[in-house]
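S.K.: with the sequence up front, the predicted model follows.
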Amino acid sequence: MPTSERKRHILVVEDEAMISMLLEDMVLDCGAEIVGPVAKFADALELAHKAEFEVAVLDLNLNGTLSYPIAEVIRERGIPVIFATGYGTDGLLDRFSDCPTLQKPFSQQDFAEAVAAACHQDAADRCGS
């Protein structure tokens, strides 16, 4: 199947159930497939090592544990990471300052633009924005 017809797989790591459900809808609305969603650090770390996906959306704070180790594994695999956080870009460690950030709460448009930025694509090409 040509790349343009293949659905993108997006890993979602989010510990808030309502936000996780919203993210799942946003992924599906973009015509992509969700990997996860996962809420626990250990489960997310396992998927970071083993799962097949093209981009990851990580909640920065998973029930009090920062998701940086998960992001490091994903970036070592050459996969882009998007952080979803209420802290904004100022809350990120310097070594992750190049990662797109979704400031909670965020819209479908914000999500589509972050995925496009992470994957170096026009948002309209992926999510019909």
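M.R.: Nice, thanks for sending it over. In this text the structure is predicted, and so the values were computed from the model without any measurement.
S.K.: contacts and neighbour counts: CA atoms only from here.
M.R.: Fine.
S.K.: and Y87, which of the three is it?
M.R.: coil (DSSP: H, G, I helix; E, B strand; the rest coil).
S.K.: would you mind measuring from the residue nearest to the spatial centre of the chain to F83?
M.R.: Within the chain, the residue whose C-alpha comes closest to the C-alpha centroid is V57; the distance, by CA atoms, centre = their mean, is 1.2 Å. With distances taken as CA to CA, to the nearest Å, V57 is found 6 Å from F83.
S.K.: okay, pairing it with this:
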Amino acid sequence: MDWPAEGLSSRICLPGDAWQAVGVNEIAQPAGVSVASGPATHAGRRVLVVEDEALTAMAIQMLLEDAGYAVLGPVGRVEDALDLLRSGPPDAAVLDVNLFGATVDPVAATLEDMGVPFLFCTGYHNGGTAGERHPKAPVLGKPVNANNLLAAVGGLISGEARAGSAAG
């Protein structure tokens, strides 16, 4: 969904065998309203997801994959994230701050050393101490809005992300 000032626009994709349209006419797109970009826009872009809450991790993974990203992980432990990074840098990363009581700082520091942009997706205000140590990283508050997450990841990849620019 896209909800600019001009109005709400929604794009729904269903497999061809999941529905049957009878008596439905395609309507023209109103002037000035854009349709959200499809998965091809992000094809091949790799996003590391580091999240210890299984349901949250799966939701983030599905959201990113539906948008066309290739997801690395998700993983819920610092060691697993560092192992994934040894195979090469992703294009961006989504990091939970607290992973089963451990801080995600080693992962964030490695990403910084690799020149990989990342954001924090956390319940801590302003990212807690991780946000203080990595002030350039945007912070999305949990529960995160899907559109905000996609916009923030897209901003990381395009180089348009700003610290504290995304509130979720």
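M.R.: Received it, and whenever you're ready, just let me know what you need. For clarity, every value in this text was computed on a predicted model and none was experimentally measured.
S.K.: check contacts around the residue nearest to the centre of the first structure.
M.R.: Shown in contact with V57 of the first structure (CA atoms under 8 Å, 6 or more residues apart in numbering): I10, L11, V12, V13, V81, I82, F83, A84.
S.K.: likewise for P90 of the second structure?
M.R.: When contacts are taken as CA under 8 Å, 6+ apart, P90 of the second structure is in contact with R45, R46, V47, L48, L72, V116.
S.K.: just A102 of the second structure next, same as before
M.R.: Taking CA under 8 Å, 6+ apart, one finds V78 in contact with A102 of the second structure.
S.K.: tell me how far it lies from E160 of the second structure.
M.R.: Computed as CA to CA, the A102 of the second structure to E160 of the second structure distance reads 29 Å.
S.K.: same deal with T56 of the second structure?
M.R.: 25 Å.
S.K.: mind checking which of these two has more residues around it?
M.R.: When T56 of the second structure and E160 are compared on other CA atoms under 10 Å, the one with more neighbours turns out to be T56, at 15 against 12.
S.K.: what about that one, which SS state?
M.R.: When states are read from three-state DSSP, the local structure at T56 of the second structure comes out as helix.
S.K.: roughly how far apart are the counterpart of it in the first structure and E72 of the first structure?
M.R.: In the first structure, the position corresponding to T56 of the second structure is occupied by I19, as judged by TM-score structural alignment. From I19 of the first structure across to E72 of the first structure, the span is 23 Å (CA to CA).
S.K.: what sits against Q103 of the first structure?
M.R.: With contacts defined as CA under 8 Å, 6+ apart, the neighbours of Q103 of the first structure are A84, T85, G86, Y87, G88, T89.
S.K.: switch the cut-off to 7 Å
M.R.: Applying CA atoms under 7 Å, 6 or more residues apart in numbering to Q103 of the first structure gives the contacts A84, T85, G86, G88.
S.K.: of these - the most surrounded one?
M.R.: A84 (25 neighbours).
S.K.: which stretches in the first structure count as helices?
M.R.: The residue ranges that make up the helices of the first structure, judged by DSSP state H, are 17-29, 41-50, 68-76, 108-118, 123-127.
S.K.: okay, now whichever residue in the first structure pairs up with D83 of the second structure: neighbour count?
M.R.: When the structures are aligned by TM-score structural alignment, the residue of the first structure matched to D83 of the second structure is E46. Residues lying near E46 of the first structure (other CA under 10 Å) number 12.
S.K.: ok, A48 of the first structure to Q103 of the first structure distance?
M.R.: When distance is defined by CA to CA, A48 of the first structure is 22 Å away from Q103 of the first structure.
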